[in-house]
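K.L.:
Only the shape, not the letters, is given here:
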C-alpha cells in the first residue's frame, strides 16, 4: 500500500519520469466510492509551500476535485499558481463523472464557463459570489434586502464549540429575482437559487459578537422540497476540502514540506498522498460499519500501515469487499 511506497527507492525514479496524466490513470478511485444522493464535490487549489522557488510568493498549486462525502480526491492538476484555477477548473470537468453531484467552489472559480461545463455534465453547482463579480454580488444583496419579497425560505441552526456560540442562518430566493441580463450569463440560474448565509458568533468568555454574510448562486431548483437544507449542506460541505483534505495532507503526510524542482514528481507524489488518504478513509468507514464505534484517526492507521504486511492485508480487505 502506498503508505510505505515513499520509502521505496524506485518511487522518485518513476514519479519524476511519468507525466501527471499518465500517473493519474494508474490509480482508480471508483472502487473506493460509496454512492450518495447528491454527492458534494468541492473544488479548490492547494499550494505545496516547500516547492516555492526564487521570488515566488507561494509554491506550485495543485487544483483538486474532492468528493467530500467519500473523502476521495477524484482528480487533480498542477496549475502553477492560484490564478490559473480560473482556466483549468472548467477543462477538468470533462474527464470526471459528476452526474448528480453538487459541485462547490470559492469565488475565484465562480466563472460562467465553469458553471456551463458542470450543467453539461448533468451536475449542479453552488458557487460563492464576491465582489470580483460586482453586478452579480450587489444584485444578490439587493434581492435579500427587498422588503416586498415574500418567497424567502430560511432555516437556522445553533452550534456550540471552541468557546463560541454560532448561529447559522441560510436564506434562499429563486434565481429569477436577478435581472434577465445576468440569468442569460449563468446557465441553470433562471430556475435555480440565490443563497445568503449569515454566521453570528458570540464569544462565551468576552461576550463579543461578530457577524458575517456570504452569498452564493446555485443551479439547484428553488422549487425543491428542501431547497434551503440542500444549499446549507452544499455550503457546509465545501469546507471539507480544507479541513479533511488539505489540512490532513499537510499535517499527516508533511506535504507542505515536499521540496522538489521536478513538476512530475511533485504532482505524482501529491497524487500518491491523496490515494493513500482515500484508502484510509475507506478503512475508517469499514471500521465504523463493523464495530459501530468511531474509527481510529488517520495518524493511528498510518502508524499501523508502516508495516508492509499490515498494509497488504488492509489493501486485500478493501479489494475483497
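P.N.:
Noted; the coordinates are in hand. In this text, all values refer to a predicted model and were calculated from it rather than measured experimentally.

K.L.:
From here on, just use CA atoms for contacts and neighbour counts.
P.N.:
Will do.

K.L.:
now the helices for the stretch 151-300 of the chain?
P.N.:
180-185, 227-238, 240, 247-252, 263-291, 298-304 (DSSP state H, counting those that start in this stretch).

K.L.:
Second structure follows, compare the two:
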C-alpha cells in the first residue's frame, strides 16, 4: 500500500510557491468562466465560497528532483464576505495524487477543519491571540508548550469534561494537575 500526500505550499518554500503560483496564474487570468463552486457555506455572520482548481504538476527540474512524487498542484480560492466586506484568499497545495482525483478538495477541507478547531481551542482556552510575547524564541516556545499541554488535556480522562474546565481545575488544584500530567 502506498501512502499519498497533500501538502500546503507556503512562502517558506519560495521556489516551489512561485512555480505553483505561476502555473495557476494563466488559468486564473484566462479561464475564470470555467470555475466550479466546490463548497458554499454561511454562518457566524459570514458567507464563504471555495473554488478548487487542480492541474498536472509541471515543476522545473530542480523542484522535480526535490519533490519526485508530486503529480498534481491544487489552488483553493476562498471568497468570504462578512459585515459588508469581502476578501479573497488563495492557498496552494501539491499532491502525489492524480489531478483528476475527486477527493483532493475534501482532503484539504478536512485539514482546515482540524486546523481551525485547534486554533479556536488555543485562542479560547489559552487566549493565544492576545499574547504579548514578542521575542521570536519565546513565541515559538510558548506555542509548543500550549500545544503540549493541550494534547495532555485532550488525552486525559480525569474529572472535568471540557478542556477549558480541565485547565482551570489544574490551575487551582495541585493534586488534579499532578493527576493530569502524571496519571
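P.N.:
On my side now, so go ahead. Only a predicted model underlies this, so the values are computations on that prediction, with no experimental measurement involved.

K.L.:
just to revisit the earlier point, could you dump the helices of the stretch 151-300 of the first structure to a markdown table with distance to residue 210 of the first structure and mean neighbour count?
P.N.:
Formatted as a markdown table, those follow (distance: least, Cα to Cα, whole Å; neighbours: other Cα atoms under 10 Å):
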| stretch | distance to residue 210 of the first structure | mean neighbour count |
| --- | --- | --- |
| helix 180-185 | 32 | 13 |
| helix 227-238 | 19 | 20 |
| helix 240 | 23 | 20 |
| helix 247-252 | 25 | 16 |
| helix 263-291 | 35 | 20 |
| helix 298-304 | 34 | 14 |
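
K.L.:
Any chance of JSON lines for these, columns distance to residue 152 of the first structure?
P.N.:
Output for the helices of the stretch 151-300 of the first structure, formatted as JSON lines (distance: least, Cα to Cα, whole Å):
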{"stretch": "helix 180-185", "distance to residue 152 of the first structure": "19"}
{"stretch": "helix 227-238", "distance to residue 152 of the first structure": "10"}
{"stretch": "helix 240", "distance to residue 152 of the first structure": "27"}
{"stretch": "helix 247-252", "distance to residue 152 of the first structure": "36"}
{"stretch": "helix 263-291", "distance to residue 152 of the first structure": "38"}
{"stretch": "helix 298-304", "distance to residue 152 of the first structure": "42"}
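
K.L.:
Tell me where the stretch 1-150 of the first structure has strands.
P.N.:
40-48, 60-67, 72-78, 102-105, 124-129 (DSSP state E, counting those that start in this stretch).

K.L.:
Including mean neighbour count, could these go into CSV?
P.N.:
Formatted as CSV, the strands of the stretch 1-150 of the first structure follow (neighbours: other Cα atoms under 10 Å):
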stretch, mean neighbour count
strand 40-48, 25
strand 60-67, 24
strand 72-78, 23
strand 102-105, 26
strand 124-129, 26
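
K.L.:
Tell me which of those strands sits nearest to residue 166 of the first structure.
P.N.:
Nearest to residue 166 of the first structure, of all these, is strand 124-129, at 20.7 Å by Cα to Cα.

K.L.:
May I see the buried residues of stretch 35-45 of the second structure?
P.N.:
Residues of stretch 35-45 of the second structure include none that count as buried (16 or more other Cα atoms under 10 Å).

K.L.:
Can you tell me what sits against that stretch?
P.N.:
47, 48, 49, 50, 51, 52, 53, 82, 83, 105 (Cα atoms under 8 Å, 6 or more residues apart in numbering).

K.L.:
how about a cut-off of 7 Å?
P.N.:
Here stretch 35-45 of the second structure makes contact (Cα atoms under 7 Å, 6 or more residues apart in numbering) with 47, 48, 49, 50, 51, 52, 82.

K.L.:
how many other residues sit next to the last one?
P.N.:
Read that as residue 82 of the second structure. Neighbours of residue 82 of the second structure under the rule other Cα atoms under 10 Å: 14.

K.L.:
okay but it is in contact with residue 48, surely?
P.N.:
No: between residue 82 of the second structure and residue 48 there is no contact under Cα atoms under 7 Å: 8.9 Å.

K.L.:
before we move on, the earlier item: can you tell which of the helices of the stretch 151-300 of the first structure is closest to residue 43 of the first structure?
P.N.:
Residue 43 of the first structure lies closest, by Cα to Cα, to one member of these: helix 227-238, at 8.0 Å.

K.L.:
after superposition, how close is whichever helix or strand comes after the closest one to the second structure?
P.N.:
Once helix 227-238 of the first structure ends, the next helix or strand along the chain (criterion: DSSP states H and E) is helix 240. Compared with the second structure after the fit, helix 240 of the first structure shows a mean deviation of 5.5 Å (mean Cα distance after the TM-score superposition for the first structure).

K.L.:
How about the contacts made by the spatially most central residue of the first structure?
P.N.:
With distances taken as Cα atoms, centre = their mean, residue 42 lies nearest the centre of the first structure, 2.4 Å away. Contact partners of residue 42 of the first structure, counting by Cα under 7 Å, 6+ apart, are 65, 66, 67, 68, 103, 104, 105, 238, 241.

K.L.:
possible to save those as a markdown table with distance to residue 189 of the first structure?
P.N.:
A markdown table is the format used below for those (distance: Cα to Cα, whole Å):
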| residue | distance to residue 189 of the first structure |
| --- | --- |
| 65 | 22 |
| 66 | 23 |
| 67 | 23 |
| 68 | 24 |
| 103 | 14 |
| 104 | 15 |
| 105 | 16 |
| 238 | 20 |
| 241 | 25 |
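
K.L.:
Residue 74 of the second structure: neighbour count?
P.N.:
Neighbours of residue 74 of the second structure (other Cα under 10 Å): 27.

K.L.:
One more: residue 11 of the second structure?
P.N.:
Quick note: residue 11 of the second structure (other Cα under 10 Å) scores 9 neighbours.

K.L.:
State the distance from it to residue 17 of the second structure.
P.N.:
6 Å (Cα to Cα, to the nearest Å).
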